[in-house]
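In: Provided below for reference: sequence and predicted model.
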Amino acid sequence: MDQPAEFDAFYKDVRDRLLVEAYALTGDLAVSRTAVRDGLAVAWHHWNKVRRVDDRIGWVRPHVWRRARHRHNARPWHRERNLPDDVKETLEALNGLSLNQRKALVLTHLSPVPMGQLAREIGVTARTAEDLVTSANTDFAQARGCTVEEVGLRLEGLRTVIAGRWPRSTILRRAGTARRRTHAVAGVLATLALVVASGSLVAQGSDDDAALAEQGFSRRPMKVDTVPEVPTLSEESLLAASQLRRVDRGLTWTVGETHDNTTGDGLVLPCQSASFADPDGLGAYVRTFSGAPRKKRDAGAAAVQMVELSRTPEDAEETYRTALGWFTACSAPSTQLVGVHSLPDVGDEASVVTLRQWRGPDRTVQVAVARTGQIVSTTMTQVKGGSTAPERVASVLGASVNALCGQSGAGACSAPPKPRRTDVPRAGEVPGMLSEWDMPPISGTRESWVGTTAKELTKNEASTRCDTTAFTGKSIRIHLSRTFLFPKAAQKNPTFGLTQTAGLTRNAAQTRKFVEGVRAKMARCSDEELSTEVTRIVDQRGGKSELTAWHVESELPGDRSLEVFMAIIRHGNTVSQVGFVPAGKLEISRADFADLSKRALERLPRLRLEQD
């Protein structure tokens, strides 16, 4: 079979398969069809290479996916009208997943590949790939309202709406041939430009121009289109050890390793879930640092810088969001999200995320992420104890951006960083409710917090004996409840746990009345229950939002007492109650509960619940 016939057969075989893949990733049928067409034109451009590989569709797939993502960035998730309801529901469920989760579903159900290949195509480790497939199936099934076993069947429904006319294969071959010629001509013109430039230097100062003018001729400058420079990364643009003194001048900082992160599992940062935030990028570097104390009894520190170069600024924007998401929704054991700061005027966009690791000695981890043009730089410092103020790590990030911003592919440089506290980003099983990474440290266990699945319950476990608040009245349209605990410790201490219940009312007036009712009951409790002492620990009131938290201690027979923390929170027409019951050594401080209540208020505006 000759090459054109071979390509034509390949085109007819894979175009619909690639189309449904891209559609599942973007929810945009028109963009997906264009991406398939362009990706296959690229395949004809390189057909001498493609025809020799065993997995031809695997060669084309990254080109199609990348083009689909680029064109879809500024468009709504799906635009097609008159879609069947089941397809609309499938697209909405896919929209709630991360890009890597959608890729995992595509490569598991629509175009099944072995797990090892799936991991390579997504750019993650084999273990992470397995977790990704599991979470993608579970999250999709929950959002779609089906079982995990029915996920593949629901995704197959996308094939029913992709029918349409494809351009003739000869059109794609002409486009691929033109692309090949353009690349070849660009190379020739670039070479010619060098020859012309060198000739002009040799002829400088001659009388040729005058002679030509006398004969009625004049020289005209030759316009030459040169091939755009492909950006590259350099080790010289990474941070130096001396720049880490900004973190702690009392430490002696040294450089450890510098590498491209292509060996091992590639997980060099806390909470990192894949080797690269951009698996299709042009390159990456990782450099590690260690800070040694001058006195042996003092604590040392560690730092890491990771730099990734994406193919386009749009790719880098996605890389930035992915990297930032690793840390703002950190699933590492015993790790708490303390806060997030934005960094205006540092590169094109930048943020600092502060984490607390509390298994063993408390450690403060601060991760700063910045994008400048096509480059994303991530710096991490880890200090035992340590301040949670963001200024020092922000200064290190600013230095890293300024070391990068003058090179090809980079964008804006950095002004002196001025961190601004910002709300934590949308994240978690139910955006608007607390997640495991919001939970405070507990010293009485070596376990990590585990949250139950959020669901509607008749009994509100977040309430106290004083308020007995129910979320089942006429004013509450819909509600969800979720409990956080330590599984093994809970078996010995069945009363222990932290519960959040959140709901929606019909309007803000009903929410305000609901909260006022809880406050009134708590104010009367000490008078009505003489054995109960109620102490208010937080009281924030505003026009749109309110938060009040209490510590309640009740005397029990046998010289015992029951201790409970409770907070009631509202924002607009959303309301939430958080309750915590300690047990034995499993306890938190009043300050930690106050901070957790404020985090619940911070997340509450994002609460979106759907009525079944």
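Out: Yep, it's here.
In: could you use CA atoms for every contact and neighbour count after this?
Out: Noted.
In: buried set for stretch 450-467?
Out: V450, G451, A454, E456, N460, E461, A462, S463, T464, C466, D467 (16 or more other CA atoms under 10 Å).
In: show me the contacts for the fifth one.
Out: Contact criterion CA atoms under 8 Å, 6 or more residues apart in numbering gives T469, A470, F471, S481, T501 as the residues in contact with N460.
In: out of those residues, which comes closest to A104?
Out: S481 (29.2 Å; CA to CA).
In: circling back: farthest-apart pair in the contacts of N460, please.
Out: T469 and S481 (13.0 Å).
In: could the contacts of N460 go into JSON lines alongside neighbour count, secondary structure and distance to C405?
Out: Below are these laid out as JSON lines (neighbours: other CA atoms under 10 Å; DSSP: H, G, I helix; E, B strand; the rest coil; distance: CA to CA, whole Å):
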{"residue": "T469", "neighbour count": "21", "secondary structure": "coil", "distance to C405": "56"}
{"residue": "A470", "neighbour count": "14", "secondary structure": "coil", "distance to C405": "56"}
{"residue": "F471", "neighbour count": "26", "secondary structure": "coil", "distance to C405": "53"}
{"residue": "S481", "neighbour count": "25", "secondary structure": "strand", "distance to C405": "47"}
{"residue": "T501", "neighbour count": "27", "secondary structure": "strand", "distance to C405": "47"}
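In: so E602 sits against P425, correct?
Out: No: counting by CA atoms under 8 Å, E602 does not reach P425; the two are 9.5 Å apart.
In: neighbour-wise, which of those two wins?
Out: E602 (19 against 15; other CA atoms under 10 Å).
In: here comes the other one, which I'd like you to weigh against the first:
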Amino acid sequence: MADPDEFDAFYKDARDRLLAQTYLLTGDLPAARSAVREAFVVGWHHWAKVNARGEPETEVRPRAWANASRRATTRPWHREKDLDPEVARTLEVLADLDWAPRRMLVACEVARLPLAEASREVGVTVEDGAQHLAVGRAELAAHLGLTTPEEVEAALSAVTAPLVDVRWPRPSILRRAGRRRRRVHTVGGVALACVALVVSGAVVHDADGTATSLARSVDRDAPAEEPALGPVPELAESFTTAQLLPSSEVELLSPDSAWTSTTSDNTGGDGLVLPCQQARYADAEGLAGFVSAHRATTPAGTSLRAFQASELSRDPEAATATLQTWASWFGGCDETRAQLLGTYDVTGVGDAALAFTVRVGGPPQSVVTAAIARTGDITTVVVSDAASTESDAREPIVDLLASAVDRVCETEAGGACSGSPALEPRLPVPTGDAPTLLEPVDLPPVPGIDLPWSGTRAATPEQNPAATVCDRAGFTDGFTDPTTRTFVIPDAGLPATFGLAQTSGRLSDQQVADGFVGTIADRLATCVEQDLVTSADVIGSGEYESGRMIVWDLEVRVDEDDTVRVLMGVARAGNLVTQVGFVPAGDADLDDDTFVALVQRARERLLIADPAG
């Protein structure tokens, strides 16, 4: 079993050395710190092997260097106003060196590696390594006016001296991330990838050479132009793409797939990159925002997509509003034929977190799994979009969300980090302007119909369109603010009788509301005797502390020879009641379980409108 004490001691001993080396290689402190952090996460992932070889630093160092070289931006020290001019000059000279001389210089002068070992890590022969080292020393000395080896060493030490004040995450955080990485690594074929939102106009190419970009990640109509985020205060300067999830973590979700990735500040195109996203930024007055997108095709030909969005707000209150906006986008997803499958509280991640599953579009259908968290002033979103509706990406996505939070929680703008993530089902978030009524996102797909549901505006009912000939339920006498709406599927060639209707209202108290439900049940029970229906079967029911629900499958007599199938349900939450009716047309039908679940969702909408119910 891996010994955490040994790893913790190694981490505390080696992290500053590796940070100095990666900073000298790149001049990009955020990228260097992130690179070292990730290298230790991977080190703990493989700690049994790494530690068994006796020199764990020789295992972690190459990964840290490689990570830093991938993430570094071009000459970032130019933006550091308080940087010592001599330090900036040294970084400039190092940046002008070719890659091999720079690495040999850092390996021998800073990491104190013997020439043979340094050459092996750089990937050159000993003879070439010696040549590269001599070039590096000579170039540095010539441009900085140095004359002795001691002066070269002092110049490099001056660059790294201030790094002793860098804050590091606790070892336990890295070990937890390593454990999550191990779990994710074993979940082969889970269709998701976390896309970080980052570089305006960034373009990548698929395996066949076709150019792709964030602007075409999601096909939809472009909204009205929105302003980019305003001037960036000092706090935002440390909020960079290096704090997004690395592509290496995303790619482990399907390691045998060919991935392409893009990052951007999301200022190009229409800004709608993630599924269900409804505006360029959730916080239009935020300080900074980034996105990333990852695409893959598995060897079996299945399409995978994943995304990450991260936004920096001005304070925790604005970040809370940002989280709520993202939640409303997923909870009220406006993608074609989207259906909200589940909403969850996420505990143990950041200051607050939620998760959603949404079935989208088709054919073929896909399942979007999204998780959102706030830590301090930062809101981050992780999303998977899996073409396979059989996969369950909730736990992997929440684990990735925890990793995303841990990358930023200890920054100045951060807040709570992650503990042990857990999912708990909860009520849907409020959406729409009629809180007691269903929304299109609540409605299931109808078999054989590839078009979306469309609902009328909520209105005061002159009569109740959800009532049947049996119950004749009216939402007039004694009701306060009753509302109704109907849903149809336009252009589907269905008869005018097809559709779904709902009416909701509030009565004076719970006892009166329960009596209303009881009256409908009594009328349905005697309806067969009156020969108004040929059958009235209860297909679902439930008793709750705050109310109840009953659902029927009816065969309603039209004339002496014909009947029409009608599904109807009634539910109460507190003193609120709702009735839902559905008339199918041939194969355009809903099975019993699907309709019962829909009536349950209608009751949840009542609870959202009146949580005390």
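Out: Sure, I can see it. What you see is a predicted model, and the numbers here were worked out from it, not measured in a lab.
In: re the thing from before, export the buried residues of stretch 450-467 of the first structure as TSV, with columns for distance to V50 of the first structure and secondary structure.
Out: Below are those laid out as TSV (distance: CA to CA, whole Å; DSSP: H, G, I helix; E, B strand; the rest coil):
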residue	distance to V50 of the first structure	secondary structure
V450	48	strand
G451	48	strand
A454	48	coil
E456	53	coil
N460	61	coil
E461	60	coil
A462	60	coil
S463	64	coil
T464	67	coil
C466	72	coil
D467	70	coil
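In: including distance to F580 of the first structure, could those go into CSV?
Out: Shown next, in CSV, are those (distance: CA to CA, whole Å):
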residue, distance to F580 of the first structure
V450, 14
G451, 14
A454, 17
E456, 19
N460, 12
E461, 9
A462, 7
S463, 9
T464, 10
C466, 14
D467, 14
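In: which of those lies closest to A22 of the first structure?
Out: Nearest to A22 of the first structure among these, with distances taken as CA to CA, is A454, at 31.3 Å.
In: show me what the closest one aligns to in the second structure.
Out: Matched to the second structure by TM-score structural alignment, A454 of the first structure sits across from A458.
In: before we move on, what about A600 of the first structure?
Out: By TM-score structural alignment, A600 of the first structure lines up with A602.
In: so who does that match touch?
Out: Here A602 of the second structure is in contact with T436, L437, L438, A571, T578, V580 (criterion: CA under 8 Å, 6+ apart).
In: and the furthest pair within those residues?
Out: L438 and A571 (12.9 Å).
In: turn the contacts of N460 of the first structure into TSV, including distance to T258 of the first structure.
Out: Formatted as TSV, those follow (distance: CA to CA, whole Å):
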residue	distance to T258 of the first structure
T469	57
A470	57
F471	55
S481	47
T501	48
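In: mind listing the strands for the stretch 251-400 of the second structure?
Out: 258-264, 288-297, 303-312, 339-349, 352-360, 366-375, 378-386 (DSSP state E, counting those that start in this stretch).
In: against the first structure, where does the fourth one fall?
Out: Counting by TM-score structural alignment, strand 339-349 of the second structure pairs with residues 336-346 of the first structure.
In: name the nearest residue to the one residue sitting closest to the centre of the second structure, ignoring sequence neighbours.
Out: Computing the C-alpha centroid of the second structure and ranking residues by CA atoms, centre = their mean puts V382 first, at 1.9 Å. Leaving out its chain neighbours, the residue that sits closest to V382 of the second structure by CA to CA, 6 or more residues apart in numbering is Q308, at 4.5 Å.
In: show me what the one you found aligns to in the first structure.
Out: Q308 of the second structure maps onto Q305 in the first structure, by TM-score structural alignment.
In: measure its match to T354 of the first structure for me?
Out: 16 Å (CA to CA, to the nearest Å).
In: ok, now which ones touch the closest residue to V349 of the second structure other than its chain neighbours?
Out: Nearest in space to V349 of the second structure, with sequence neighbours left out and distances taken as CA to CA, 6+ apart, is S418 at 4.3 Å. S418 of the second structure makes contact with I173, G348, V349, G350, A402, S403, V405, D406 under the criterion CA under 8 Å, 6+ apart.
In: change it to 6 Å
Out: S418 of the second structure makes contact with G348, V349, G350, A402, according to CA atoms under 6 Å, 6 or more residues apart in numbering.
In: give me the neighbour count for the second one.
Out: So the one you mean is V349 of the second structure. 27.
In: and what of the one 3 residues further on?
Out: Counted with other CA under 10 Å, the neighbours of A352 of the second structure add up to 18.
In: the one 3 residues further on too?
Out: When counting by other CA under 10 Å, one arrives at 29 neighbours for A355 of the second structure.
In: pretty sure it contacts A371?
Out: Yes: here A355 of the second structure reaches A371: they are 4.1 Å apart, a contact under CA atoms under 6 Å.
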